[in-house]
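**Q** Sequence first, then the predicted structure, then my questions.
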Amino acid sequence: MFKRRLFDAAMTAAGMPDLRFASSGGDGPSGGRRPGADGARSRLSLRLDPDVDAAGKARKALARLEHKLERGVLQDMHLLVTELVTNSVRHADAAAHEPVSVEVSVSGDHVFVAVEDGGSGFKPKPRSARSPRDSGWGLHLVERLSSRWGVSSNGHTRVWLELARGGRAEPA
């Protein structure tokens, strides 16, 4: 129910970010995985201002991939992109003018998502029983819903994940 309301809210969010959308047969971020049955991959690239509207704009832009994804995968992607963009806006120690970038690539067997900001990085830590109830869920959800994920820092912070298509994969 919560995911459905989150999805509905995303579809009514105002404004569109700087957006590029492409469908091609080129190599995707996962390097060598098989593309969709038609040989095409769909890609979405966003650059968002790091403000309170960023997560809503990202969700609205994700609607362009709706026809390519199964309902459960689409809902998981919406939730995880929302969490990661929100984390970028709230926690990146970057200057306010540095954008948050979102990259999505859809292929036949998975969806690759990466969110990058100007922050200097962090070490992921597991959620504990002492964690506040109203925060700290973003990476916990990423770990639970994605088949693979990671964090890299090289002047910027990049959190990436893969969602298995055709049903949720057990985390590695």
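**A** Perfect, thanks for sending it.
**Q** Please make it C-alpha for all contacts and neighbour counts, starting now.
**A** Noted.
**Q** Show me where this protein has its strands.
**A** Ranges of strands within the chain are 18-24, 41-48, 100-106, 110-117, 148-153, 157-164, based on DSSP state E.
**Q** Serialize these to JSON lines and add fields for mean neighbour count and distance to Val73.
**A** Shown next, in JSON lines, are these (neighbours: other Cα atoms under 10 Å; distance: least, Cα to Cα, whole Å):
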{"stretch": "strand 18-24", "mean neighbour count": "13", "distance to Val73": "19"}
{"stretch": "strand 41-48", "mean neighbour count": "21", "distance to Val73": "15"}
{"stretch": "strand 100-106", "mean neighbour count": "23", "distance to Val73": "11"}
{"stretch": "strand 110-117", "mean neighbour count": "24", "distance to Val73": "8"}
{"stretch": "strand 148-153", "mean neighbour count": "16", "distance to Val73": "14"}
{"stretch": "strand 157-164", "mean neighbour count": "22", "distance to Val73": "7"}
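**Q** of all those strands, which lies closest to Ala63?
**A** The minimum distance between Ala63 and those falls on strand 41-48, with 10.4 Å, by Cα to Cα.
**Q** also this one, for the comparison:
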Amino acid sequence: MVVVAGRGAEPESGAERVSILDREAGIRLPALLASPDSDPSVDEVRLPNRPESAKTARMLAEAVLRGKWNLPAGLTDHGVLLVSELVGNAVCHTGAVRFGLRMYRGRGRVRVEVRDPSRGLPCLLPVQDLDTSGRGLWLVERLSDRWGVDLQPHGKTTWFEMRVVEPS
């Protein structure tokens, strides 16, 4: 079972509103997007700051890239990996209670954003062969066409874009 935090107002009890998605039960990828609360191409999906949110974000990204937008496998695989890296950075380095995942498709491009309440800027570090961490932004730099960080009044949005060859 995967728990995806819902967006919108919190219930008065303070409990988190959730959608339960069961991939192991054979739900096909587009079915993950059955609820607007779990479709980052429709609206921002809010995820809790837990390590398992990286898996949830990967599943949602794959559902959008492969299932909804029908993008090629290589582009989808790179996009899913980069989503995982940005979410991993948000989980490890921001101290956020929650962060947001949003995906856009424009003419000839896909843009993925991860929004968190920290104004601390991510740092692209040099990577050595034996390094066991610190490769996230290096991968984003290598596999995306563009990436950056937009500071907001209360946080930041870290994003990447990949080119999509549109069918003729």
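**A** Perfect, I can see it now. Note that the coordinates shown come from a computational prediction; the quantities given were computed from them, not determined experimentally.
**Q** Would you pull the TM-score for this pair?
**A** The TM-score (TM-score structural alignment, normalised by the length of structure 2) is 0.68; 132 aligned residues with a Cα RMSD of 2.4 Å.
**Q** before we move on, back to that, columns distance to Glu66 of structure 1 on top of the strands of structure 1, output as TSV?
**A** Formatted as TSV, those follow (distance: least, Cα to Cα, whole Å):
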stretch	distance to Glu66 of structure 1
strand 18-24	13
strand 41-48	11
strand 100-106	11
strand 110-117	12
strand 148-153	22
strand 157-164	15
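**Q** Ala63 of structure 1 - nearest residue in space that isn't next to it in sequence?
**A** Using Cα to Cα, 6 or more residues apart in numbering and skipping residues adjacent in sequence, the residue nearest Ala63 of structure 1 is Met11, 7.3 Å away.
**Q** Tell me who's in contact with Ala22 of structure 1.
**A** Residues in contact with Ala22 of structure 1 (Cα atoms under 8 Å, 6 or more residues apart in numbering) are Ser42, Arg43, Leu44.
**Q** Please repeat the previous calculation with a cut-off of 6 Å.
**A** By Cα atoms under 6 Å, 6 or more residues apart in numbering, the contact set of Ala22 of structure 1 is Ser42, Arg43.
**Q** Which stretches in structure 2 count as helices?
**A** For structure 2, the helices defined by DSSP state H occupy 53-62, 73-93, 136-143.
**Q** So which of those is the most surrounded?
**A** Among those, helix 53-62 has the highest mean neighbour count (mean count of other Cα atoms under 10 Å), at a mean of 23.
**Q** The equivalent of Met16 of structure 1 over in structure 2: neighbouring residues, count only.
**A** Alignment note (TM-score structural alignment): Met16 of structure 1 maps to Val4 of structure 2. Other residues lying near Val4 of structure 2 total 22 when counted by other Cα atoms under 10 Å.
**Q** got a list of what Val4 of structure 2 touches?
**A** For Val4 of structure 2, the contact set (Cα under 6 Å, 6+ apart) comprises Val18, Ser19.
**Q** That one and Gly95 of structure 2: what is the separation?
**A** Separation of Val4 of structure 2 from Gly95 of structure 2 (Cα to Cα, to the nearest Å) stands at 19 Å.
**Q** again with Arg58 of structure 2
**A** 21 Å.
**Q** Leaving out the residues flanking it, which one is nearest to Val114 of structure 2?
**A** Leu101 (4.8 Å).
**Q** Kindly provide the distance from Ala5 of structure 2 to Pro48 of structure 2.
**A** For Ala5 of structure 2, the distance to Pro48 of structure 2 equals 7 Å [Cα to Cα].
**Q** If you could redo that for Arg109 of structure 2, that was the one I meant.
**A** To Pro48 of structure 2, Arg109 of structure 2 is 28 Å away according to Cα to Cα.
**Q** Map His110 of structure 1 onto structure 2.
**A** Looks like His110 of structure 1 aligns to Arg109 there (TM-score structural alignment).
**Q** Please list all residues in contact with the nearest residue to Ser101 of structure 1 once chain neighbours are set aside.
**A** Counting by Cα to Cα, 6+ apart, Ser101 of structure 1 lies nearest to Arg47, which is 4.6 Å off, once chain neighbours are set aside. By Cα under 6 Å, 6+ apart, the contact list for Arg47 of structure 1 reads Asp18, Pro99, Val100, Ser101.
**Q** do the same with Phe160 of structure 2
**A** Contact analysis of Phe160 of structure 2 by Cα under 6 Å, 6+ apart lists Arg111, Val112, Arg146, Trp147.
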